[in-house]
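Asks: Give me a 3D structure for the following:
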Amino acid sequence: MFKKILIANRGEIACRVIRTAKRLGIATVAVYSDADRDAMHVRMADEAVYIGASPSSQSYIVIDKILDAIRKTGADAVHPGYGFLSENAAFAEALEKEGIVFIGPPVGAIQAMGDKITSKKIAAEADVSTVPGHMGLIEDAEEAVRISTAIGYPVMIKASAGGGGKGMRIAWNDIEAREGFQSSKNEAKSSFGDDRIFIEKFVTEPRHIEIQVLGDKHGNTLYLGERECSIQRRNQKVIEEAPSPFLDEKTRRAMGEQAVALAKAVGYHSAGTVEFIVDGERNFYFLEMNTRLQVEHPVTELITGLDLVEQMIRVAAGEELAFSQKDVKLDGWAIESRLYAEDPYRNFLPSIGRLTRYRPPEEGRRDDGTVIRNDTGVFEGGEISMYYDPMIAKLCTWGPDRATAVEAMASALDDFEVEGIGHNLPFLSAVMQQRRFREGRLTTAYIAEEFTDGFQGVVPDEADARKLAAVAVAINQALQERASQISGTIGNHRRVVGHDWVASLGDRHFAVTAGASADGAFVRFADERAVTVATDWTPGRTLATFNIDNWPMGVKVDLVGTGIRLRWRGIDVIVRVRTPRVAELARLMPKKLPPDTSKMLLCPMPGVVTLIAVKEGDTVEAGQAIAVVEAMKMENILRAEKRATVKRVAIVAGASLAVDELIMEFE
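Replies: As a prediction, this is how the structure comes out:
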């Protein structure tokens, strides 16, 4: 077994590998850039080596710097994690020349499967079902348009060396094919140092289902079930689960056997994933093979009881797999929610800054038998950088069945506190409540179909509005009782806490009668419906449990001016609890209108403006590309909302902007 492993990566996956290595008694080495000097993976490792400036092109993907770190520390093996150099054949070859073990597949498998064009040819030869497309290299945008037209729209434009949604675009017409080709090339070159592009047919109403494979150096290869990864935005997975709610045993076996056949065809060993697109009739088509560990591997671990990182390490050390295909049993159901530093209220645009609060739910097995797991690489007070992937954490839950796992996830998200940056936690909570998700009716177009106008938050129905009103009234009652105790008695007079209140949630108003109880409050609504609210909330607590008639709710609480901000299950509301007279007068107050920004183009995210496509005096048309902003390794094309004339361009290409900084004005 190895004595010391260097992890050629950062963030949560580096922390993940370190945890397993420590359990196996193996020393660990972290590498870090300027932006990661105080990162969690640096703190967790036994040793840490500085490798350069913040951009990954100057640090994490510079092979010579990784090799130098290996020489300095005497590591005898390297785990690449995912992304960066994990599927870089040149890196694996360089390690081999140095006599260092690469904890991953052989170079030939990386070369064959890392190139998506080659991999599809090999898959076809191995009798694996493949998607129609153009497997040759494409020289320019005009050739991309001709090929797309011949295949038939819609098409998927993809980086040959890509992964993680980088260098990938869907085109529905010639204009999108032309623009998508160039953006894909730019992203591919920036992220992977390889700008080769290919095009294939985009299967409509598809499910993205992948098979986890595992092989050793002794010819043993098997599959560990599947993962459903259909809920995606910008072609990047957001919610995954294992197994899939769609597959039957016959399809699972067929997909697994084809995945194993492909792995054997390239002499694969280690833990990898064969990805498929599956249509509504359970026809499946090979998409690509990721020879590395996948981001979503924890859900497979939760239903199989295996540690895939441990298996990778043992295989790399030359050990034979200790089990066979017949020993693989799928137990229960697991869900993974990827918590990203992306603002769902702003079309999931990246957010950067300091985590002023980061309090994940407690990990482990709960009293109801469910399991909570949270893989992360951040901590409270840490910074989310603009240089890397915006992932904050991967929250996972396990239950004996899908419904239980989903409900456990909903509760765990309620208990997860993140402040200081924009994040997608309310979006994840909202998905968990949707009937379509709970029924397992998923496709890769799920987000676009369910949130046609973008994510605007969850509007509470009447039942949920009543619950939140009762919570706010209980909080108000506690505050009033506390104020009464603090004020004490002056002469013969003591502050009296009233019983009649109006709780207002936007345009909803609930007249109630309330009073304190031993463990919270009782609340009676005007229609005579009454509830008891037991809670552990005290002033200053930002997360508390409220049991409404013994039904528990984990609610985030903030006192905002005269209001009480409550966040629960994707709902984010400010409730104002007033006396009846004050509530009556408040309804007469005029509403404050937001500032008019209709003639401005504001930067939608922190990032670097890489292109200004117009100049002052130009007339632009609706939908025309006018600027490009790069953030967290993704290009974002900004388009004109309507026909207008450019009055002023406020910045130049290359400028680093904060969110809502002015880019240009229109007449």
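Asks: contacts, neighbours, all on C-alpha from now
Replies: Fine.
Asks: burial of Glu380, as a residue count?
Replies: Around Glu380 there are 14 other residues, counting by other CA atoms under 10 Å.
Asks: What of the one 5 residues further on?
Replies: Applying other CA under 10 Å, we find 18 residues neighbouring Ser385.
Asks: show me what contacts it?
Replies: When contacts are counted by CA atoms under 8 Å, 6 or more residues apart in numbering, Ser385 touches 35, 352-353.
Asks: and it, how far is that from Ala640?
Replies: Distance of Ser385 to Ala640, computed by CA to CA, to the nearest Å: 29 Å.
Asks: Over to Thr28?
Replies: Separation of Thr28 from Ala640 (CA to CA): 50 Å.
Asks: Please compare these two by neighbour count and tell me which comes out ahead.
Replies: Thr28 (25 against 15).
Asks: Surely the more buried one is in a strand?
Replies: Yes. Under DSSP: H, G, I helix; E, B strand; the rest coil, Thr28 sits within a strand.
Asks: show me what contacts it?
Replies: For Thr28, the contact set (CA under 8 Å, 6+ apart) comprises 4-7, 18, 21-22, 45-47.
Asks: what do you get for Phe546?
Replies: Each residue near Phe546 by CA under 8 Å, 6+ apart is listed here: 471, 533-537, 552-555.
Asks: out of those residues, which is most surrounded?
Replies: Among the contacts of Phe546, Val471 has the most neighbours (other CA under 10 Å), with 30 neighbours.
Asks: Please provide the structure for the following sequence as well, for comparison with the first:
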Amino acid sequence: MFNKILIANRGEIACRVIKTARRMGIATVAVYSDADRDALHVEMADEAVHIGAAPASESYLVADRIIAACKLTGAEAVHPGYGFLSERASFCEALEKEGIVFIGPKPRAIEAMGDKIESKKFANAAKVSTVPGHLGVIEDADHAERIAGEIGYPVMIKASAGGGGKGMRIAWNQADISDGFDRARSEARSSFGDDRVFIEKYIVEPRHIEIQILADAHGNVVYLGERECSIQRRNQKVVEEAPSPFLGEATRKAMGEQSVALAKAVDYRSAGTVEFIVDRDRNFYFLEMNTRLQVEHPVTELITGIDLVEQMIRVAAGEPLALTQDDIRLNGWAVESRLYAEDPYRNFLPSIGRLTRYRPPAEGKAGNAIVRNDTGVFEGAEISMYYDPMIAKLCTWAPTRLEAIEAMGQALDGFVVDGIEHNVPFLASLMKHSRWREGRLSTGFIAEEYPDGFAPMTPDGVQQAVLAAVALSAALIDANRRDYFKDRLRQSSGAISENWVVKLDDEYIAARLLEGIPTVPFEMDIAIGDEILNVVTDWRPGEPVWSGRVGNLRVTAQLRPLLNGQRIDWQGFSVKSKVLTPRHAELDRLMPVKLPPDTSKLLLCPMPGLVVSIAVAEGQEVKAGETLAVVEAMKMENVLRAERDLVVGKINAKPGESLAVDAVIMEFA
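Replies: All right, here's what the predicted structure looks like:
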């Protein structure tokens, strides 16, 4: 077994590998760029080596610097994590020349499976079912148009060396081909240093289901069940679960056996994932094989009890698998939510900045469930524009799927992140979505259910009652502890005031106290309309998370102080609350409403990023839908289009310029 390994990665996956290595008694070496000097993985590792500037192309993607760090520290092996150099055969070969072990497959398997075009050829030869498509490199937009016409629309344009949704576009018709080809190739070049793309048939109503395999150097290969990864946005996975609610045992077995056959065909060693697209009739087609650890590997670990990182390390050290296929048992259900630094209310555009508050839910047992949080950040850490926007991977396990989903909802409601925008509200609302809970999924789920994007939601009667009860209980607990609020809280007789009005955004809700006292622990009967709710909580003023019971509901909500009130976040709802006396509510209704500024004649930068191109000139007439500019952030290119017919007035930005959020790119006449 190795004495010391180096992790050639950053963020949560580097921290994840360090945890297993530490448990195995193996010393660890972290590498870091200028942007990651104070990162969590650097703090956790036994040693750390600086390898270059913030851009990945000048640090994490420079193989020579990784090798130099190994020599400097005496690391015997390298775990690549995922992304960066994890699927570079040349990196694996360079390590071998230096006598350093690559914790992953051999170069031949990486070359065969890491390239999407070549992997499909191998899959065909191994008699694995594949998606119809063109297995050659697409030369230009005209070639793409010709091939798409032969295959039949819709088609998927994909980067050959891609992954993580980068370099991927759907073309529904001929008009989509040229722009889709250019964007896919440009993203592929900037993300992977390889601008080759290919085209395959796009399966309508597809489900993305993948098989986890483990293989050693002694010819042993097993599959560890499947993961459903159909909840995707822009072809990037958002929520995953294991097992799939769609597969039966026969289909699971067939997919697993084909995955094992493919792994054996390329003499695969280590952990790997064979990805399939599955249609509505459970026909499955090979997409690609990821010759590395997957982001979503924790859900497989939770239902099998197998540490995949440990198995990778043991296989790389030459040990045979201690597992046979008969040893693999799937127990319970696991769900993973990817927390991203992105604004769900601005079409999920990236957000960067400092985490002024970061309080994830407690890991471990939570009733019948288990909570796990894989993260690479901490309170005070910086979310950089140079890397993937993932903050954490929150996972829950429970005996059944609905229990795992309920546990995830509670965990998300208590996951406090401040300082940047993030997708927790979207994830929390998704856990209550009927179609998700019923398991009626496809990779088009988000586009179909949120065609206009994710917008602030308005609570209904039951939800309003819960939010009003939380707001009132918090206000009374807070007021009761302050002597100078006693007059407001109590009547002249000394009894607690009975009648209140809770304002939620623009709604005024009458509330009445029936019985109880506003101390901690708090228990009181509250009438909201015709409904009487017993409210119980041990929340104390200043705590960001309110937890307790409202009626028959277990409630976890987040409270953030506002002027004369609180902002309450719960199940994807975010409302501003005020607790008022009836007289104060009358006066509040008379207050003028401040209108937002008019930005209709401005193109604002929707996220901090780099201006890739300006597509128009001053004085140019532009039609609705035409491209105005392209901005890149966190390795993704975002095309900004005209929302209406307009005339360009003044252009304020130029290509290559870094802009802050809401910076004015151009003005319209």
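Asks: and the contacts of Phe546 of structure 1 as TSV, adding distance to Ser129 of structure 1 and secondary structure?
Replies: Output for the contacts of Phe546 of structure 1, formatted as TSV (distance: CA to CA, whole Å; DSSP: H, G, I helix; E, B strand; the rest coil):
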residue	distance to Ser129 of structure 1	secondary structure
Val471	54	helix
Val533	57	strand
Ala534	57	strand
Thr535	56	strand
Asp536	56	coil
Trp537	56	coil
Pro552	48	strand
Met553	47	strand
Gly554	46	strand
Val555	48	strand
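Asks: ok so, going back, may I see the PyMOL selection of the buried members of the contacts of Ser385 of structure 1?
Replies: Listed next is the PyMOL selection for buried residues among those, using 16 or more other CA atoms under 10 Å:
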select buried, resi 35+352+353
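Asks: between the contacts of Ser385 of structure 1, which is nearest Phe437 of structure 1?
Replies: Ile352 (29.4 Å; CA to CA).
Asks: With the flanking residues excluded, which residue is spatially nearest to the aligned residue in structure 2 for Thr619 of structure 1?
Replies: Under the alignment (TM-score structural alignment), Thr619 of structure 1 pairs with Glu621 of structure 2. For Glu621 of structure 2, ignoring the flanking residues on the chain, the nearest one in space by CA to CA, 6 or more residues apart in numbering is Val647 at 4.5 Å.
Asks: was I right about the match of Thr619 of structure 1 contacting Gly649?
Replies: No. Glu621 of structure 2 lies out of contact with Gly649 (CA atoms under 8 Å); the separation is 9.6 Å.
Asks: that older thread, now the residue nearest to Glu621 of structure 2: how far from Val616 of structure 2?
Replies: Separation of Val647 of structure 2 from Val616 of structure 2 (CA to CA): 10 Å.
Asks: Name the SS class of Glu187 of structure 1, please.
Replies: Applying three-state DSSP: Glu187 of structure 1 is helix.
Asks: The aligned residue in structure 2 for it: neighbouring residues, count only.
Replies: Mapped onto structure 2 by TM-score structural alignment, Glu187 of structure 1 lines up with Glu187. Number of residues near Glu187 of structure 2 (other CA under 10 Å) recorded here: 23.
Asks: Find the nearest non-adjacent residue to Glu187 of structure 2, please.
Replies: Leaving aside its sequence neighbours, Glu187 of structure 2 sits nearest to Gly167 (CA to CA, 6+ apart; 4.9 Å).
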